[in-house]
Structure formats: C-alpha cells, structure tokens
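J.: predicted structure and sequence below. I'll ask about it afterward.
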Amino acid sequence: MHPASAWLANESAHIEDEADEHDLHAFQAIRRMDEILVNNFMVFQDVVEEGCYDLVVGDEAWDVDYFLHENPELKRFAFAWMTDFVGWVPMPDGGEHEVALTADYNAEMIEQRARYGRVRDRSIFVGSPEDVVDLPFGPGLPGIREWTEANFDFAGYVTGFVPPTQQEREQVRRRLGYGEDDLLCVVTVGGSGVGGPLLHRVLDAVPAARRLVPGLRFLVVTGPRIDPAGLPRRRGVSYRGYLPELYRQLAACDLAVVQGGLTTCMELAAADRPFLYVPLRHHFEQNVHVRHRLERYGAGRCVDYEEACDPDALAVAMAKELHREEHAIPVETDGAQRAGEMLAELI
C-alpha cells in the first residue's frame, strides 16, 4: 500500500452528503465531485512520476482514465482499464434534461476512445457480453453492448473466491454459532454510510418475519461507517460492524437482504444463496446495470424501497425468498485467471 494513499480525497464522505433516505443520484453525484477527481489524479500523477511502473491497472479509476485521455502525453506506462459496467443511463424521472446530459457524457467517452485509443493498452470488462445492457448510449449514439463488444475484452466475472462446498458452509455456520436447523438471514449495506435507512427498515420487519418463519435469526453487518450501537435492538438479531471476508458469512446464510451493489449481490449469486436486494433510488448502476446482470443469472429478487418501508410486505418477501427453490445460473470461477492473463501480456 503506497503511503501516498493518505493524500487521496475521500469519496465516501461526498457520496454520503449527496444521499437522501435510501436515495443516491449516482450520475449527478459523480458530476459534482470534480474537485475530488482532480485531487486524486494529481496524487496519482505525483506517484507515477517519482516511481518507475511498468503497468497501471485502473479498476474503475475514473479520474485516472479521464485525465489520461485529456493529457495523453502523461502516459509513460502500460495502462489497463477494468470495469463491470459501461454507459451512463438516465433515470426515468430525469426527463429530457438528464437524457441529454448522460448522452453528452457518453459521447465524450466515445470520442476520447476514438481519438486516443493508445491511452488504454487493454480494456477489460469484468463479465460477459450478455452482462452489458442492450440500451443506446443516447440519441444518435451506438448501442452500449455493440460498442462494448467492439472495444473491450471479456474476462468473465471475478468473484475473488471459490464458492464454498456444503461442508465448508456448515463449518462457517458452526463457527458463527448456528446449527443445522437454525435459519440465518444476513443483512448488509456495503461500506459507505448511505445504507442506514435500509437497516432500520429491515429491523422494523424483523418481528413480523420471525412470526412468519419461526426460528429465523438475523446477523446485521453495518460496515465501517455505520455504528451498530446506533441501531434499535430486536430479539433474534446480532449486530456487527466491519466484517473481513464477509463473503463467508454470506455463503453460510439461508437468506440475505442487501443493497443493490454488484459485488455483494454476485457473492450471493456465486454461493447460490437466496436474497433480496433493494437498489438505492436514482442509482443508475444498481437499478439498471446490476439488475440486468442479476436477472440474467436468475439471482435474487429486486425489492423497491417503498415496499421495504412496509414491515409486513418486507417480511412476506423474506419468507417467500427464503423458500424459493429456483437456482441461479452458476457464476464462472475463472474470471480472475483470465483477467490476470490479459494483464500479464502487458508486462
């Protein structure tokens, strides 16, 4: 970990300032964080000027990718870009104004790639072509999937772990103090502080859910920026803050309730666990890109926040998902290997 990491401006605080109750207009939030992106690119530039690096891997490093295209003379290394979604997408209630804005951002990106293709030595999509939404970039612009297939290599999804066997799942459950007959629901909302309202809504539904499913127990994982002590206490609920290797707890659960972030949802899909996901309102990636991918895998059930605000409705949704018998399409496990091979070719 480079010590210059301490100079990076914190994106999480900005995102939390932009958020309302389970509502984050991700596109507008990114539009309003120029000072953070500029600061962090300058930190990056100082680091690469002082060091001697053969390869830079930008994992959705929007600042690095954008400003290298704006200043291609600064590139003195192989550069690989990695992302799991392509294309800014307007929200339905954004009207023509948002359609025009997202199209303008997409057009700028397309033009950058056409003019300065040499900036990226590899563009890697973390997924398959079918995971890309089949929508246009905007009026008069190409289709997102069509353009992505022509401009990216596809690694398949990168889980970061091999899905546990049934025996390994039982071992984790025993370490957590759960027996074979116990039913465990894990509730988690990612690493930022915007998930607090959803945690409260789930806790409101706990009594009704436990009446519908006797013996159901909950593990609420708040993450590093939400204090578990600030949440209401409920019978049958355990509370934890940050949990390393959260995917192990997710793989051991019988049900999960999560936000709509791709990583957590795909960890659940890879472990073939039933789950409800509640996308942040106006978050285009969670509502469009992530939902498209999960529907392709047949993983999880999307719940609107308005439904989650009704304790009885959320409890019924939990009970139904807990007993769902359909299984998701298996998530590929060789994505990291393929991505690594693509990166190795650049060194």
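T.: Noted; the coordinates are in hand. Residues are numbered from 1 along each chain as shown.
J.: only C-alpha atoms for contact and neighbour calcs from this point on.
T.: Will do.
J.: any idea how many residues pack against Asp17?
T.: Look at Asp17: counted by other C-alpha atoms under 10 Å, it has 12 neighbours.
J.: so where do the strands sit in the stretch 101-250 of the chain?
T.: In the stretch 101-250 of the chain, the strands defined using DSSP state E, counting those that start in this stretch lie at 122-125, 153-154, 183-188, 216-221, 237-240.
J.: turn these into TSV, columns for mean neighbour count.
T.: Compiled in TSV, the strands of the stretch 101-250 of the chain are given as follows (neighbours: other C-alpha atoms under 10 Å):
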stretch	mean neighbour count
strand 122-125	22
strand 153-154	20
strand 183-188	23
strand 216-221	22
strand 237-240	16
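J.: dropping in the other structure now:
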Amino acid sequence: MRVLFYCQHVLGVGHVFRSLEIVKGLADHEVILVTGGAELDIEPPANMTHIQLPGLMMSPDFKTFIPLEEGVTDVDALLERRLAQFRDIMAEHRPDIFLVELFPFGRKKFRFELLPILEDIRKGTWGNCKSVCSVRDILVEKDDMEKYTRGVLKMLNPNFDAVLVHADPELVTFDETFPGVKDMVPKLHYTGYVACKPAPGAGQALRNELGVDDTPLIVTSVGGGNVCQELIDSVLEASPILNETHPHRLCIFTGPYATDDNFARYQQMAEPYPWISVRRFTQRFPDYLAAADLSVSLGGYNTTMNLLAADTYGLMYPFMQNREQSMRAKRLEEKGILKLLGSDDLAPATMAKMMGEAIDHPAQSHTIDLDGAANTARLLETIVSS
C-alpha cells in the first residue's frame, strides 16, 4: 500500500509530529509525507519519503498567507506553483490512499490546492485512490458553528471515503465538537489516540545517563514554543524555592520556535542553579517523560499523549485561546491523571508549592487507548481493500 500523507502546519509542530507517529505505524507500507509549512529537521522513518512544498505560513489572524521563500512577494504565483508541484507529486507516486491531516475540519485556506487534488482523485486521474481525513479528537470552537458545519460537510461529503478520528470515544467523542457527524457521508472511525511510546526501560536508562538516582526529575515543556512562555518563567522562578525543601533536577524544553531573546534569557535565569538545564528540543522527549517524576507542561495533544504513555503525573497549563487543550485536560483531571494549572498558579511561591505536592503524587493507571498509529494502519488497509 502506498500512502501520500498531506500535513500543513501553520503555528506549532504538533500536527507534524503526530503525523510522523502515524507514518511509523505504517512501517510495512510506503509513505510519501508532503508538508508545506516552515522547514523542519525531520528524521524520516525508513518507509517514508519527505517532500516539501514551497513554504507557506499564516498571519497571526489566520487570514493571509506568508511566503517563507526569501524574496517571494507574489503570493498568487506561489499558490499556482504549489498546486502544479502537488499534481506532479501525485502523478509520480499514484498513491492508493490520499491521507489529509485536518482538512476540511481546518486548514480551509489551503482548499486552493486540496480541492483540485481531491477532484482529480474523484475523476480517477491517478488510478484508484481513496481519500481519507486524519483529524484529532477535539476541534476548536467557531463563531458561527452552523455556517462552519455546513462548509465542512460541503467539502467533506463528496470528496472523502473515510474520516479517522485519533481519539478514544471513552474520553471524548467527535460529535461533542462537531455537530455535523450525523450528516457525514464518509464513515467515521475512532483509531484511539496516537502516542509516541517510550521503549521499555528507556526512562531508567535516561536517568542513569543523566546521573539522576533518587533525586526527583522534573521536565517542563511548552510544545513548539510559540505560546505560553510564561509557564517557563514561572517554573524557573519556582525551582530555587522548591529546591530548599525538595532538591531536584529540572530539564526545561523551550520548543524550537522560542525566540532567540527568550531562549537566551532562560539560560541566563538558569545559570546560577546547577540543577537546571535549558534546551530548545530533544528527539528523546518521550524518554524524558518516562524518566521524570513530574511533568509541567501545556496541554497539547502530543504532550498529553506522551504523558499518558509514560505513566507520569503532570501539572498541565492549557493554552486558553480555544477549548481544545482545556477540554481534554479537564477530562483527564477527572480521572486523576493530572492536575490543571490556572494563571493564578503561576506565582512562583504557588508553583513551587504545587510542584512539591505533585512530585510525590503517584501516577494514576488508565485504560485509554493509545494505539492510534497501529489502528490507523489497519483501518487504511481495510479501506484500500474495500
């Protein structure tokens, strides 16, 4: 089976890394990953070819395109060039599955290239190819939900053969944030959550590597680093207070998109304290969470699933611009898996107290389905053969 997987990131990197986990689940199949945002340092799995379209990002209000190629100012010409290259990619690879991340539930601005490709697939331009949408558990709220739902269904129903929701319906069902489920023509499948699982023993091996014996290890992260840097400030200021009663090691990951000024400031804040390290990113993040006694983080999909896979307790500060992170985190707090942080908890003394209490909190066992990548592969195999 040959899968062409389209993933366009515009703000953070979570969509891409979730997509990479799905690619790993498709290890027995050939995958062509097509991305079109800022270039990323991707370590491709053996079964994957990565093709980068001419780069596009969105303005902060998500209304206009920003070309990422130096010197490019003619956006319309760039859009035409992207579509032409996209068609060439489809013609060269002739996939069995066209897997589209998020669209049409999001990335509406990219319909300039996706709708023509989907229409050509319907016409059989590149042989027998099935179109499948890959979407996370919770959609962000819209000002006019009725209009949004109509627009999604108009693009979804004639163009897609299936929708794969990367969620466990025991925790969240898709109709909670998309009321048009009952009117969908393509069949909806729940895959379970897509989680990058640490290898057995990876956590202890990393503790040994870091020279951490019985000292509590705290890992702090803020996803891609575009937002909520105030959480890092809070933890950096709380750590010296906490260290007076709870000596610990603190590993902070600022995210690859943290500004150079912020990164330099964090390193300067940490310099007097030998137990604190500050880095932008690690390919071994799941291992760090498995090694940790406590995670302090935002509530993005990937970080949350890493936390569940590691069986580590967490303090979680959801990004509040929309409901996605807080809705998921509240469900998990109800199960005792983590504790929510609010803006009032960012005061250094309060944060130090909460971290001290959380270090000793045992991880809560759960039965949430984290086999989303493997289940996605099985479902795609079934869809191709149907």
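T.: Noted; the coordinates are in hand. A quick note: this is a predicted structure, and the numbers were derived from the prediction, not measured.
J.: where does the TM-score land?
T.: TM-score for the superposed chains, counting by TM-score structural alignment, normalised by the length of structure 1: 0.76, backed by 308 aligned residues with a C-alpha RMSD of 3.2 Å.
J.: just to revisit the earlier point, could you dump the strands of the stretch 101-250 of structure 1 into CSV with distance to Gly298 of structure 1 added?
T.: Converted to CSV, these look like this (distance: least, C-alpha to C-alpha, whole Å):
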stretch, distance to Gly298 of structure 1
strand 122-125, 20
strand 153-154, 21
strand 183-188, 20
strand 216-221, 24
strand 237-240, 29
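J.: out of the ones you listed, nearest to Val257 of structure 1?
T.: Closest to Val257 of structure 1 of these, according to C-alpha to C-alpha: strand 183-188, at 4.8 Å.
J.: mean per-residue distance, the closest one versus structure 2.
T.: Superposed on structure 2, strand 183-188 of structure 1 shows a mean distance to its aligned partners of 0.6 Å (mean C-alpha distance after the TM-score superposition for structure 1).
J.: where in structure 2 does that strand fall?
T.: The aligned range for strand 183-188 of structure 1 in structure 2 is 216-221, by TM-score structural alignment.
J.: which other residues reach that stretch?
T.: 232, 235, 247-255, 288-289, 291-298, 359 (C-alpha atoms under 8 Å, 6 or more residues apart in numbering).
J.: could you do stretch 221-229 of structure 1 as well?
T.: Contacts for stretch 221-229 of structure 1 (C-alpha under 8 Å, 6+ apart): 186-193, 196, 199, 239-243.
J.: leaving out chain neighbours, which residue sits closest to Ala9 of structure 1?
T.: Spatial nearest neighbour of Ala9 of structure 1, excluding adjacent residues (C-alpha to C-alpha, 6 or more residues apart in numbering): Ile36 at 5.7 Å.
J.: the one you found: which element?
T.: Using DSSP states H and E, Ile36 of structure 1 sits in helix 34-50.
J.: Thr49 of structure 2 now?
T.: Using DSSP H and E, Thr49 of structure 2 sits in strand 48-52.
J.: and that strand, which residues are buried?
T.: Using 16 or more other C-alpha atoms under 10 Å as the burial criterion, the residues of strand 48-52 of structure 2 that qualify are 48, 50, 52.
J.: picking up where we left off before, what lies in contact with the helix holding Ile36 of structure 1?
T.: With contacts defined as C-alpha under 8 Å, 6+ apart, helix 34-50 of structure 1 is touched by 4, 7-11, 62-64, 67.
J.: just the buried ones from those?
T.: Buried among the contacts of helix 34-50 of structure 1 (16+ other C-alpha under 10 Å): 9, 63-64.
J.: return the set of buried residues in the helix holding Ile36 of structure 1.
T.: Within helix 34-50 of structure 1, the residues scored as buried using 16+ other C-alpha under 10 Å are 36-37, 40-45, 47-48.
J.: can you check stretch 169-182 of structure 2 too?
T.: Neighbour counts using 16+ other C-alpha under 10 Å place 169, 174, 177-178, 180-181 of stretch 169-182 of structure 2 among the buried residues.
J.: turn those into JSON lines, including distance to Pro348 of structure 2.
T.: Shown next, in JSON lines, are the buried residues of stretch 169-182 of structure 2 (distance: C-alpha to C-alpha, whole Å):
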{"residue": "Pro169", "distance to Pro348 of structure 2": "37"}
{"residue": "Phe174", "distance to Pro348 of structure 2": "37"}
{"residue": "Thr177", "distance to Pro348 of structure 2": "35"}
{"residue": "Phe178", "distance to Pro348 of structure 2": "39"}
{"residue": "Gly180", "distance to Pro348 of structure 2": "44"}
{"residue": "Val181", "distance to Pro348 of structure 2": "44"}
